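Chemist: Sequence first, then the predicted structure:
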Amino acid sequence: MADLSITNVKKTYDGKPVLHGIDVTIPDGHFVVIVGPSGCGKSTLLRMIAGLEDITSGTIEIGGIVMNDIEPSDRGCAMVFQNYALYPHMTVRQNIAYPLRIAKLPVAERDKRVADAAKILNLTDYLDRRPAQLSGGQRQRVAMGRAIVREPAVFLFDEPLSNLDALLRVQMRIEIKRLHKRLKATSIFVTHDQVEAMTLADTLIVMNAGRVEQIGSPAEIYRRPASVFVAGFMGAPAMNLLSATVVKGGRVTLDGIANDVAVGQSTLPAGTTLTIGIRPENIVLSTVTGQGLPAIVELVEELGGSRVAYCSLYGSEVAVVLPPGDENIDGSTVWLTFPPHTIQSFDRITRLRQDLALTSATARSKQREDV
């Protein structure tokens, strides 16, 4: 096993930059998930670590050794792909053993490693079957077994669960997490699915447009997003983001409301424009007239353990997570309250987080004051 260091790594295609100076340090044994939308550069970065893409500039080190000019087969990495990449004419045993046969390991050592990997992945009873006789989840476990037997310094996972149905994805997430706890191997997992990212990672790297937006634990990134992008990308349903302005007296009011209702009080100067964010589970919804901001429920999603109400608030859509219940509020007028301590604040221009602690507003329904 080994630590991994990425220093000012850049990548260009035909003169067009796609990675803009990535700096990441991954300690030995950590499970790191790189998450971001399609086209953000996450798979390109993973392939550069594996040696499948050239580095335009910067350095990648594994175990303190610079890997820039080292062949992929000599980097000590094992990669698990989205499409499994199994040989259909080979048995499970032969597929798992294939990299060891190429490396010319003795037969006894090959057999031992294959047996150990099959036991870890619950594949012992399937060793003599061919891929066509396996389920999608079993095929993915075979691909993981082929990586395990190499005993790599670093495991690389390139969206390995994307081809599986919802139930299998959940099962495989659990298996991958258990596998990491057992092997304690340095692992890098790429996905666009923020649920996978949150549930698997020790450390999350959120990427956008070829840049790292934020690095932190899943809890830190969810509770204290560094930018508007991270706030809107991480979470299902996503954080509600609304435009606001500080008016005279420090009251923070939502834009576009004729009769301003303050959602908080700040020490910023009047005229400051903000983007405020609040998680759907932090909004308090009431059916009692006047208890908060009036909104109309346009749609309710029933999720079994919870419900999500999508409300129209002065022309903006606001999602609210509710406990399960039988009350039909679809189409009705409700009142929303934003507890000030749960409101996040972002600079309207830079779109970066502001550590602005809002307090409860004293005024609820004044006409807009001059700023």
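Modeler: Here it is on my side, so go on.
Chemist: alpha carbons only for contacts and neighbour counts from here, please
Modeler: OK.
Chemist: Give me the nearest residue to residue 9, chain neighbours excluded.
Modeler: Among residues not flanking residue 9 along the chain, residue 58 sits closest, at 4.1 Å (Cα to Cα, 6 or more residues apart in numbering).
Chemist: Was I right to think that neighbour contacts residue 19?
Modeler: No. The criterion here is Cα atoms under 8 Å, and residue 58 misses it with residue 19 at 10.9 Å.
Chemist: overlap in contacts of those two?
Modeler: Common neighbours of residue 58 and residue 19, counting by Cα atoms under 8 Å, 6 or more residues apart in numbering, are 9, 10.
Chemist: For the two, indicate the residue with more neighbours.
Modeler: More crowded of residue 58 and residue 19, by other Cα atoms under 10 Å: residue 19, with 25 against 15.
Chemist: quick one: that one from residue 44, how far?
Modeler: 8 Å (Cα to Cα, to the nearest Å).
Chemist: likewise residue 221?
Modeler: Distance of residue 221 to residue 44, given as Cα to Cα: 23 Å.
Chemist: cool, and residue 206?
Modeler: In this view, residue 206 and residue 44 are 14 Å apart by Cα to Cα.
Chemist: okay, those two: which has more neighbours?
Modeler: residue 206 (26 against 19).
Chemist: Distance check, the more buried one against residue 59.
Modeler: According to Cα to Cα, residue 206 stands 20 Å off from residue 59.
Chemist: What of residue 285?
Modeler: Residue 285 is 51 Å from residue 59, by Cα to Cα.
Chemist: what does residue 318 give?
Modeler: For residue 318, the distance to residue 59 equals 44 Å [Cα to Cα].
Chemist: name the element the closest residue to residue 98 other than its chain neighbours belongs to?
Modeler: The spatially closest residue to residue 98, leaving aside those adjacent along the chain, is residue 146, at 7.5 Å (Cα to Cα, 6+ apart). Element membership of residue 146 [criterion: DSSP states H and E] is helix 136-148.
Chemist: before we move on, what about residue 9?
Modeler: Judged by DSSP H and E, residue 9 forms part of strand 4-13.
Chemist: Second structure follows, compare the two:
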Amino acid sequence: MRTALVIGSGLIGTSAALALAARGVRVYLRDADPERARTAAALGAGTAAEPEAPVDLAVVAVPPAHLAATVAEAQRAGLARAYLDVGSVKGGPRRELTAAGGDLTSYLGTHPMSGREQSGPLAATADLFEGRPWVLTPTRETETEVLNLALELVALCRAVPVLMDADAHDRAVALVSHTPQLLSSMVAARLESADETAVRLCGQGIRDVTRIAASDPRMWIDILSANPGPVADILAEVAADLAETVSALRSLDSHDEAKRGSGALGIEDVLRRGNAGRSRVPGKHGQAPAAYETVAVLISDRPGELARIFADAGAAGVNIEDVRIEHATGQQAGHVQLMVDPAAVAVLTAALRERGWALRTQ
């Protein structure tokens, strides 16, 4: 791949352009808002000039509702040898492209499973896709050259290719991406009118659950409008669980011992099913989930403190598998939760205490 045209200078399009440009591909940028294309160009993602000849690959990075029309228009103009999109929904746009008379032989639907709460070219980074799955949905009509160019794009962005059927992909992202976004927003919405005292008690749990609720509503309306059926099906299942859980909690509040016992069993059931589902989420590097233990260290909010902890752990020969920070309310301090192999806990705690760190017992 020597040349590429990226149509759409948002987070995903600009990030892909940055990655390609950094690896020597001549990238042309186009956006319905020329200012966004110029902004992406100023960041080093390519040039906002029009290509003088057909490029090797056109990457369409526009909202799902406009994918099919944009691909069809690019094909009619002969802008590239191959065309792919990076939309979050795959089945519907492909059917729309077929209905619009588009060429499925030169087109491939893809979806990089990466993103951020922020949107727009200024949020883009060249390493956004590194190590992340990038779904490709080829069909029998897809030409080999098109698939090869898509695989080259994925490699240049240092992502991991995953081949899937388009409709299976849409059901999967409804479960692991679209539904979690709505549930996160629903929980965060409860905070809008909450008492200020309650909000000040927010800890790491509520921060984890509501992190993605900061996402751009306009972007998510576009995404959900393109995949409403599968999301509604999953939310219906969640709603059934919610109804049963509410009933179980009401029983726990009863003075009848039998009802209380029944309620406890209902709550235990949903919690255990949650345990089972969580255990299936891939662990580090996509491997099977590993059981880590947590060492919590009191840390002040001063420059260099995290670096000191990591250096001390390294000096003790302990690998930090994961890390989280729990900030204290109203204080310039917090706890760093270091997740390590269980066999390393004793070594790490002894080393950190020897170097003056205060540890919290888990």
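Modeler: Received the coordinates, thanks. Because the structure is predicted, anything quoted here is derived from the model rather than measured.
Chemist: Superposing both, give me the TM-score.
Modeler: Superposed pair, TM-score by TM-score structural alignment, normalised by the length of the second structure: 0.28. Supporting alignment: 163 aligned residues with a Cα RMSD of 6.4 Å.
Chemist: isn't there a strand covering residue 35 of the second structure?
Modeler: No. Residue 35 of the second structure sits outside any strand when classified using DSSP: H, G, I helix; E, B strand; the rest coil, being helix.
Chemist: which ones are touching it?
Modeler: Applying Cα under 8 Å, 6+ apart, no residues contact residue 35 of the second structure.
Chemist: For it, give its distance to residue 59 of the second structure.
Modeler: Distance, residue 35 of the second structure to residue 59 of the second structure, using Cα to Cα: 19 Å.
Chemist: Also residue 277 of the second structure?
Modeler: 35 Å.
Chemist: Among these two, which residue is more densely surrounded?
Modeler: residue 59 (25 against 10).
Chemist: Would you verify that the more buried one is located in a strand?
Modeler: Yes. Counting by three-state DSSP, one finds residue 59 of the second structure located in a strand.
Chemist: quick revisit: from the structure, what's the count of residues near the residue nearest to residue 98 of the first structure?
Modeler: 28.
Chemist: wait, it sits on residue 94?
Modeler: No. Residue 146 of the first structure is beyond contact range of residue 94, at 9.5 Å (criterion: Cα under 8 Å).
Chemist: my read: residue 335 of the first structure touches residue 297, true?
Modeler: No. Using Cα under 8 Å as the test, residue 335 of the first structure is too far from residue 297 to be in contact (9.9 Å).
Chemist: other SSEs contacting the helix or strand residue 219 of the first structure falls within?
Modeler: Residue 219 of the first structure belongs to helix 218-223 when elements are defined using DSSP H and E. With contacts taken as 3 or more Cα pairs under 8 Å, 6 or more residues apart in numbering; DSSP states H and E, helix 218-223 of the first structure sits against helix 194-200, strand 203-208.
Chemist: The helix or strand following the shortest one - contacts with which helices or strands?
Modeler: By that I understand strand 203-208 of the first structure. Using DSSP H and E, the helix or strand that follows strand 203-208 of the first structure in sequence is strand 211-216. Secondary-structure packing of strand 211-216 of the first structure (3+ Cα pairs under 8 Å, 6+ apart): strand 16-26, strand 203-208, helix 228-233.
Chemist: Let's have these in JSON lines, adding distance to residue 50 of the first structure.
Modeler: JSON lines is the format used below for those (distance: least, Cα to Cα, whole Å):
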{"stretch": "strand 16-26", "distance to residue 50 of the first structure": "15"}
{"stretch": "strand 203-208", "distance to residue 50 of the first structure": "18"}
{"stretch": "helix 228-233", "distance to residue 50 of the first structure": "27"}
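Chemist: how about these, which one is nearest residue 367 of the first structure?
Modeler: Closest approach to residue 367 of the first structure among these (Cα to Cα): helix 228-233, 29.0 Å.
Chemist: Helix or strand next in line after that closest one, which one?
Modeler: In N-to-C order, the element after helix 228-233 of the first structure by DSSP H and E is strand 240-246.
Chemist: quick one: the helices in the first structure?
Modeler: Remark: helices assigned in the first structure by DSSP state H are 42-50, 92-102, 107-120, 136-148, 166-183, 194-200, 218-223, 228-233.
Chemist: Same list, these, but as CSV with distance to residue 265 of the first structure please.
Modeler: Converted to CSV, these look like this (distance: least, Cα to Cα, whole Å):
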stretch, distance to residue 265 of the first structure
helix 42-50, 39
helix 92-102, 61
helix 107-120, 56
helix 136-148, 52
helix 166-183, 43
helix 194-200, 32
helix 218-223, 21
helix 228-233, 21
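Chemist: Which of those helices sits closest to residue 246 of the first structure?
Modeler: Comparing those by Cα to Cα, helix 228-233 comes nearest, at 18.6 Å.
Chemist: For that closest one, name the packing helices and strands.
Modeler: Against helix 228-233 of the first structure (3+ Cα pairs under 8 Å, 6+ apart) you get strand 211-216, strand 240-246.
Chemist: okay if I get those strands as JSON lines plus distance to residue 168 of the first structure and mean neighbour count?
Modeler: Shown next, in JSON lines, are those (distance: least, Cα to Cα, whole Å; neighbours: other Cα atoms under 10 Å):
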{"stretch": "strand 211-216", "distance to residue 168 of the first structure": "27", "mean neighbour count": "19"}
{"stretch": "strand 240-246", "distance to residue 168 of the first structure": "30", "mean neighbour count": "21"}
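Chemist: would you turn those into CSV with distance to residue 194 of the first structure?
Modeler: Output for these, formatted as CSV (distance: least, Cα to Cα, whole Å):
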stretch, distance to residue 194 of the first structure
strand 211-216, 14
strand 240-246, 16
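Chemist: re earlier: any idea which of the helices and strands packed on strand 211-216 of the first structure gets closest to residue 259 of the first structure?
Modeler: Short answer: helix 228-233, nearest of these by Cα to Cα, at 26.7 Å.
Chemist: Tell me how many other residues crowd residue 208 of the second structure.
Modeler: Neighbours around residue 208 of the second structure, by other Cα under 10 Å: 10.
Chemist: so how far is residue 338 of the second structure from it?
Modeler: In terms of Cα to Cα, residue 208 of the second structure sits 16 Å off from residue 338 of the second structure.
Chemist: same deal with residue 244 of the second structure?
Modeler: 36 Å.
Chemist: One more: residue 77 of the second structure?
Modeler: Remark: distance between residue 77 of the second structure and residue 338 of the second structure (Cα to Cα) = 54 Å.
Chemist: between those two, which one's more packed in?
Modeler: A count of neighbours by other Cα under 10 Å puts residue 338 above the other of residue 77 of the second structure and residue 338, at 23 against 10.
Chemist: That one contacts residue 310, doesn't it?
Modeler: No. Residue 338 of the second structure lies out of contact with residue 310 (Cα under 8 Å); the separation is 9.4 Å.
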